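**Q** please find the sequence and the predicted model below.
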Amino acid sequence: MNNAACINLENVSDEKTQSSATPLEQGSNEHTPCLSTDSSLSTQALSNSFGIVNQRFFQGKITGSIIWQVPKGMVSINKGTPCYTLNGSTEELIFEQATLAIKQGQVDKALALLTPFADKGHPDSELLVCHILKRQHGDWQSYAKAYNDHFITEMMAPAACYYPDTQTIAIHPHLHRRGAPMFVLRYLIYHECCHQIIESSESEPHPPLFMEYEAKAPFKEKALAWLSKEGFPTL
């Protein structure tokens, strides 16, 4: 962990943060709900919001810059149907008996054991039932579709990202075009600031320590709800 900065982990309620926030622009009022549609003013609002979040939660120790830019890279989001998990040792034993029956060539026995699990949405059972029925020239397509539906993914651009090599936070311009509420912007800035002080990797971009810090983000639940409604991937 980089000790150059630390986060104030005190719980700050949305109401407190909103009432004590420094105005984003000269002459603006705190009740203005959205970013300005003027590009120069919105860029200033972005910089001002970064300064506010940096001072309030990070004691001004976050370095770097913030820009409007489509984040590089894509996030894979699972859009699939829920999977059924075997419930307890009894069902696990039945599944083991079914796989053993397949190895022994007792496909009818295996099919009888696996079908109830497959019908509940257990992926491994769906796949095995699909193969059995396909070999028997049965109605295997429905199980194949059910299995595949669990693993539908969609590649999406995140709402924001942090580039450690340049210490730059990129905020997706779609937020500007959609008139994102200021609490969304400040949540994203807080989240990306956390990346500067918490070590992470591509395989684990949000380790437990990161999530502990990120849980204190201002307006988190409201911001995530707005982002989800707009189609952005969320944690």
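**A** Structure received. Numbers count the residues shown, from 1 in each chain.
**Q** contacts and neighbour counts: CA atoms only from here.
**A** Fine.
**Q** ok, which stretches of this structure are helices?
**A** Assigned by DSSP state H, the helices in the chain fall at 14-20, 39-58, 88-103, 107-120, 123-135, 141-149, 173-177, 182-197, 208-214, 220-229.
**Q** okay, the ones you listed in CSV with distance to residue 163 and mean neighbour count next?
**A** Output for the helices of the chain, formatted as CSV (distance: least, Cα to Cα, whole Å; neighbours: other Cα atoms under 10 Å):
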stretch, distance to residue 163, mean neighbour count
helix 14-20, 27, 12
helix 39-58, 15, 18
helix 88-103, 44, 15
helix 107-120, 43, 18
helix 123-135, 37, 20
helix 141-149, 34, 17
helix 173-177, 17, 16
helix 182-197, 9, 23
helix 208-214, 16, 15
helix 220-229, 21, 16
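**Q** adding another structure so you can compare the two:
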Amino acid sequence: MTARDAPCILLVEDDAETREAVSRVLADEGYRVVGVERGEAGTRALKAGAIAAVILDVTLPDASGFDLCRDWRAAGVRVPVLMLTARTDVSSRVRGLDAGADDYLGKPFALSELRARLRALLRRGSDPLRQRVLSVGDLSIDFGRRQAWLGEAEIPLTRREIDVLERLAWARGHAVSREDLLEEIWGESTPEAAASLEVIIARLRRKLEKGDKESLIRTVRGFGYALAGARGGPTT
């Protein structure tokens, strides 16, 4: 793989020491890195295209990382976002996920963990099994394009919401345990990750419900979740 072919990571971090350390480690891993210190510059870099993933600090001189991520998602940006922040309480993690972040890493962090989380985000996005379309009643999900529709209306979904839906879809109507969802999508089975999963499930139900029909996501008490009507699984 040539340098031009290497995934390009956008790093939005105002602390110069952190930005330089992370950029150096990612460059050693073979990534191209675009490092900026302000949210406005990050938005311009995203609009320029060819960004594989974003590492976004929550506290920036000109913007909140939460607001930036929310604005990007509202504008249709589907690039995976890993948030960095000194705020490690559950409410801040949930706020980041609600804003559309795909993962959340508290400061201080080990660079090895940052690399592992970034690899997981990129791996989930490049898996060839994700080039599939699922239809359940009025719901259609294109996992390759990372888009979903309910009837004719497109549903705005974050990358993590798509990941959860896809994992349930591949179970073909069978229940998937909470532990499996946490390990496969979050990479950890911690109370914080479990709280994030609950938020994602509740948010998906709100987005996917239509009238008084039964929810597409069924809770299997004491075990996990299943996607109703997905017995055939995604198809090409």
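**A** Here it is on my side, so go on. Everything numeric here is computed off the predicted structure, so don't read it as measured data.
**Q** after superposition, what's the TM-score here?
**A** The TM-score (TM-score structural alignment, normalised by the length of the first structure) is 0.31; 113 aligned residues with a Cα RMSD of 5.1 Å.
**Q** so which of the helices of the first structure comes closest to residue 65 of the first structure?
**A** Nearest of these to residue 65 of the first structure, taken as Cα to Cα: helix 39-58 at 8.1 Å.
**Q** TSV for the helices of the first structure, including distance to residue 65 of the first structure?
**A** Output for the helices of the first structure, formatted as TSV (distance: least, Cα to Cα, whole Å):
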stretch	distance to residue 65 of the first structure
helix 14-20	23
helix 39-58	8
helix 88-103	51
helix 107-120	50
helix 123-135	45
helix 141-149	41
helix 173-177	16
helix 182-197	11
helix 208-214	20
helix 220-229	22
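**Q** so which of the ones you listed gets nearest residue 161 of the first structure?
**A** helix 182-197 (6.2 Å).
**Q** got the angle for the closest one vs helix 39-58?
**A** 60 degrees (axes from the mean of the first three to the mean of the last three Cα atoms, to 10 degrees).
**Q** now do helix 182-197 of the first structure against helix 220-229, angle only.
**A** Put simply, helix 182-197 of the first structure runs at 100 degrees to helix 220-229, going by the same axes, to 10 degrees.
**Q** can you spell out which helices and strands pack onto helix 182-197 of the first structure?
**A** In terms of contacts (3 or more Cα pairs under 8 Å, 6 or more residues apart in numbering; DSSP states H and E), helix 182-197 of the first structure is packed against helix 39-58, strand 160-163, strand 168-171, helix 208-214, helix 220-229.
**Q** buried residues, the host helix or strand of residue 193 of the second structure. List them.
**A** In this structure, residue 193 of the second structure sits in helix 191-208 according to DSSP states H and E. Within helix 191-208 of the second structure, the residues that qualify as buried are 193-194, 196-197, 199-201, 204, 208, counting by 16 or more other Cα atoms under 10 Å.
**Q** reformat the residues you listed as JSON lines; add distance to residue 12 of the second structure.
**A** Below are those laid out as JSON lines (distance: Cα to Cα, whole Å):
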{"residue": "193", "distance to residue 12 of the second structure": "24"}
{"residue": "194", "distance to residue 12 of the second structure": "27"}
{"residue": "196", "distance to residue 12 of the second structure": "23"}
{"residue": "197", "distance to residue 12 of the second structure": "26"}
{"residue": "199", "distance to residue 12 of the second structure": "26"}
{"residue": "200", "distance to residue 12 of the second structure": "25"}
{"residue": "201", "distance to residue 12 of the second structure": "29"}
{"residue": "204", "distance to residue 12 of the second structure": "28"}
{"residue": "208", "distance to residue 12 of the second structure": "32"}
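**Q** farthest pair in those residues?
**A** 193 and 208 (22.2 Å).
**Q** returning to what we had before: so which of the helices of the first structure comes closest to residue 162 of the first structure?
**A** Nearest of the helices of the first structure (Cα to Cα): helix 182-197, 5.6 Å.
**Q** for residue 98 of the second structure, give me its contacts.
**A** Contact analysis of residue 98 of the second structure by Cα atoms under 8 Å, 6 or more residues apart in numbering lists residue 199.
**Q** look up how far residue 194 of the second structure lies from it.
**A** 14 Å (Cα to Cα, to the nearest Å).
**Q** could you do residue 93 of the second structure as well?
**A** In terms of Cα to Cα, residue 93 of the second structure sits 11 Å off from residue 194 of the second structure.
**Q** same thing with residue 40 of the second structure?
**A** In terms of Cα to Cα, residue 40 of the second structure sits 33 Å off from residue 194 of the second structure.
**Q** and what of residue 139 of the second structure?
**A** Distance from residue 139 of the second structure to residue 194 of the second structure, by Cα to Cα: 26 Å.
**Q** give me the neighbour count for residue 44 of the second structure.
**A** Applying other Cα atoms under 10 Å, we find 10 residues neighbouring residue 44 of the second structure.
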